[in-house]
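K.L.:
Below is the sequence, then the predicted model.
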Amino acid sequence: MVGAELTYITLSQWLIIVYQVFGGCCTNVFVLETLFKNNKSDYSLTTIITFSQFLFVSILSYFPNADFKQSNLRSLYLKPTQIPIKNWLVLVAMFFTTSILNNAVSKFNITIPVHIIFRSSGTVVTVLVGRMFGKKRYNRDQIISVVIISFGILIANLPLAISETSYHHFKVNYDFVIGLSILLSTSILGAFMGLYNELLFKKYGTYWQESLFYTHFLALPLFLFVSPIVIKEFNIIWYDKNYITPEIKISQQFINLLLNVGSQYFCITGVNILASKTTALTVTVVLVVRKFISLIMSVLWFGNELTISGLVGAMTVLSGALYYSYATNKKNKEDNIKLE
């Protein structure tokens, strides 16, 4: 679906990517919405969810980076890094910030469908950042696809930001606008993160397992600044009275949290493998298609309202993403002909 850039990924790798990105990420969104729907407290639970994801991924991704024979306790039995730690620290700061902000937007009347549609703007932002800061070139068809995606996002979100209260009088939903502003900020930061990650892989090699571990592990100390919220939200989940069964006194919300962090690990592993094999923009387009599937699940399963403008906007965004796939494949063929 994403064109010739993926032709050098083996069939087994491609199957793993499809399973982890689409299976893991869609399951993650499904369980996340279940956590939000069952939350009866005044806390959003986003901080404990983010912390649990970072901790769980750090633990599981530690072992591929460990060397218990050649290393020692002082270095936590870790192998020497192929990419300097200072480079990982830059990526960690961006990754931690985007993760916290993306989960925090639920406080600003941003529903899961709106969140999914707007996050699809990552393709647009990635193109702009790549052109302005990465010296990347895009053909006419790729630019047209970006315009289509931008138009779809505008159609889907503008009616939600501004509502008509009376004849020719409009009211701005400021909470919604703030939420969209946060999402825009995370999209911009995410585009820089993708570009920076791509540059690191080109310079040092595609060490995606090292990337997965250090981007999560080095971020754990940052949660000390929000530790009171982490503890409070964990207690809310742990002591929730909605048990699995009357006989098994285990909180269903706690099980949902475990399912969320587990699916997040599979999701982000697939994304890291894909990022190590292709460009930042192609990764973004693959995730746009995945988000569209999550959007359908959110509307059909949880009964989230999707207005006519939202549906039209979502279909327009998907069309733009698929058109980008065609444009990228066309560009790669033209570049190969020139090289010959």
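P.N.:
It's in.
K.L.:
okay, CA-based contacts and neighbour counts for the rest of this
P.N.:
OK.
K.L.:
quick one, helices of the stretch 51-200 of the chain?
P.N.:
Under the criterion DSSP state H, counting those that start in this stretch, helices of the stretch 51-200 of the chain are mapped to 85-104, 112-119, 122-133, 140-161, 174-204.
K.L.:
who's in contact with residue 176?
P.N.:
By CA atoms under 8 Å, 6 or more residues apart in numbering, residue 176 lies in contact with 108, 109, 110, 160, 161.
K.L.:
make it 6 Å
P.N.:
By CA atoms under 6 Å, 6 or more residues apart in numbering, the residues touching residue 176 are 108, 109.
K.L.:
Tell me where the stretch 151-300 of the chain has strands.
P.N.:
162-166, 169-172 (DSSP state E, counting those that start in this stretch).
K.L.:
Let's have these in a markdown table, adding mean neighbour count.
P.N.:
A markdown table is the format used below for these (neighbours: other CA atoms under 10 Å):
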| stretch | mean neighbour count |
| --- | --- |
| strand 162-166 | 11 |
| strand 169-172 | 11 |
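K.L.:
Tabulate the ones you listed (CSV), appending distance to residue 313.
P.N.:
Converted to CSV, the strands of the stretch 151-300 of the chain look like this (distance: least, CA to CA, whole Å):
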stretch, distance to residue 313
strand 162-166, 16
strand 169-172, 20
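K.L.:
dropping in the other structure now:
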Amino acid sequence: MSQSLMPSLYTKQLLIALLCIMGGCLANVMVLEKILTRAPQAQAIGKIITLGHFLFIALEGLQDAVAYHPKRGLTLRPRRIPLNRILCLVALFWGSNVTNNLAFAYNISIPLHTMFRSLSLASSMLLGVVLVGKRYNVLQVLSVVLITLGVFLATYAASSADTHKAQDGAAEENFDRWLTGIGLLVATVLLSSLNGIVQDLLVKPSSAESDPGSEPVPRWEEPLPQWKEVMLYTHLFGIPVFGVFAGDICRNVHVFLEDGTLLGLLALNAFTQWLCIRGVLQLTQLTDALTLTMVITLRKMISLLFSVYFFGNAFTGLHWGAAFLTFGGSVLYAVVAKRPKAKLKAQ
């Protein structure tokens, strides 16, 4: 926890985490939108982008996970989390990431995507009540209602804009594709929320992990920190699953290979995704839920403004009202959850 760190070290780590989020996450969204505008007709683009994320983060994580053993040579450091639990997390994490990026192929704009993902708070609350018996107070429920209203308003505004842009003959086809994209976003939100609940149940804090008085052990005997272990193996074990898309990816990867700029953007997108995830995980360890939610909400608002300003995405009064409800509800939830009497777990 942050209290166990020296002030200067804590400040340094906090600044690094904030830079990773405000720099990495913001850059990731902008690079993603640049890819989407440069190759708008490319099929399987979401699958290729997601595979790039998994490959980069897994390869980077292996640098920490591999150690040299005097007798066995290069070996993987021992795991804290059993394999069956990791595989369960892999299935949910892989599904949420793939559906998330697939949605962009179905006329889903970055502003709508940004606000729709805030609906994960509502789905987490619903699944928490149904699956693990969590209880929430009135203000928490109110905040989720505000978020939900904001998402519905944003969805309505987006559907109206798409309908008006299309010609009569194309309007119905565009609307059907857009509905498919909305369905993928709903699946993303549900899978992401379920992943969070399952991770809370399966990944228990390890006292040995943070015990400063424990005896030092050789690197090949020392497990990774749990957050690094989850980050590595959910990406590493998720890579083979992309085999189900092998044909589609192989048929369309030439779009990136034939365009050096697009290939560079893909690499930059994977790198900034890694920065973003590291920043969020590190800030989770250093601060409380309120600070984390406020930082992420601020990042989403800036991403939204950048998307509108730099990429010319439509943003009407309805969109602004939706943004106010969505992000305001997120901040309200974090503030209420911080209060001592607002217990999120069932008594």
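P.N.:
That came through fine. Since the structure is predicted, the reported quantities are computational estimates derived from the model, not experimental observations.
K.L.:
before we move on, the earlier item: which one of the helices of the stretch 51-200 of structure 1 lies nearest to residue 42 of structure 1?
P.N.:
helix 85-104 (13.4 Å; CA to CA).
K.L.:
post-alignment, the closest one versus structure 2, mean distance?
P.N.:
Here the mean offset of helix 85-104 of structure 1 against structure 2 after fitting is 0.8 Å, by mean CA distance after the TM-score superposition for structure 1.
K.L.:
Could you give the residue range in structure 2 aligned to that helix?
P.N.:
Per TM-score structural alignment, the counterpart of helix 85-104 of structure 1 in structure 2 is residues 83-102.
K.L.:
any idea how far the residue in structure 2 sticking out farthest from the centre is from residue 62 of structure 2?
P.N.:
Largest separation from the mean C-alpha position in structure 2: residue 71, at 39.8 Å (CA atoms, centre = their mean). Per CA to CA, to the nearest Å, residue 71 of structure 2 is found 20 Å from residue 62 of structure 2.
K.L.:
how deep is the aligned partner of residue 134 of structure 2 in structure 1 tucked in, by neighbour count?
P.N.:
Using TM-score structural alignment, the partner of residue 134 of structure 2 in structure 1 is residue 136. Per other CA atoms under 10 Å, the neighbour tally for residue 136 of structure 1 reads 11.
K.L.:
so residue 136 of structure 1 touches residue 130, yeah?
P.N.:
Yes. The pair residue 136 of structure 1 / residue 130 is scored as a contact, 5.4 Å apart, by CA atoms under 6 Å.
K.L.:
which of the residues in stretch 83-94 of structure 2 are buried?
P.N.:
Buried residues in stretch 83-94 of structure 2, defined by neighbour count with 16 or more other CA atoms under 10 Å: 86, 89, 90, 91, 92, 93, 94.
K.L.:
Columns distance to residue 267 of structure 2 on top of these, output as a markdown table?
P.N.:
Shown next, in a markdown table, are the buried residues of stretch 83-94 of structure 2 (distance: CA to CA, whole Å):
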| residue | distance to residue 267 of structure 2 |
| --- | --- |
| 86 | 27 |
| 89 | 25 |
| 90 | 23 |
| 91 | 24 |
| 92 | 25 |
| 93 | 21 |
| 94 | 19 |
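K.L.:
and which of these is nearest to residue 49 of structure 2?
P.N.:
Nearest to residue 49 of structure 2 among the buried residues of stretch 83-94 of structure 2, counting by CA to CA, is residue 94 at 12.8 Å.
K.L.:
and the residue nearest to residue 141 of structure 1 when sequence neighbours are not counted, which of the three is it?
P.N.:
Excluding the flanking residues, the one nearest residue 141 of structure 1 by CA to CA, 6 or more residues apart in numbering is residue 327, at 5.2 Å. Here residue 327 of structure 1 is recorded as helix under DSSP: H, G, I helix; E, B strand; the rest coil.
K.L.:
quick one, helices of the stretch 201-340 of structure 1?
P.N.:
For the stretch 201-340 of structure 1, applying DSSP H, counting those that start in this stretch gives helices covering 208-217, 227-238, 252-277, 280-302, 308-339.
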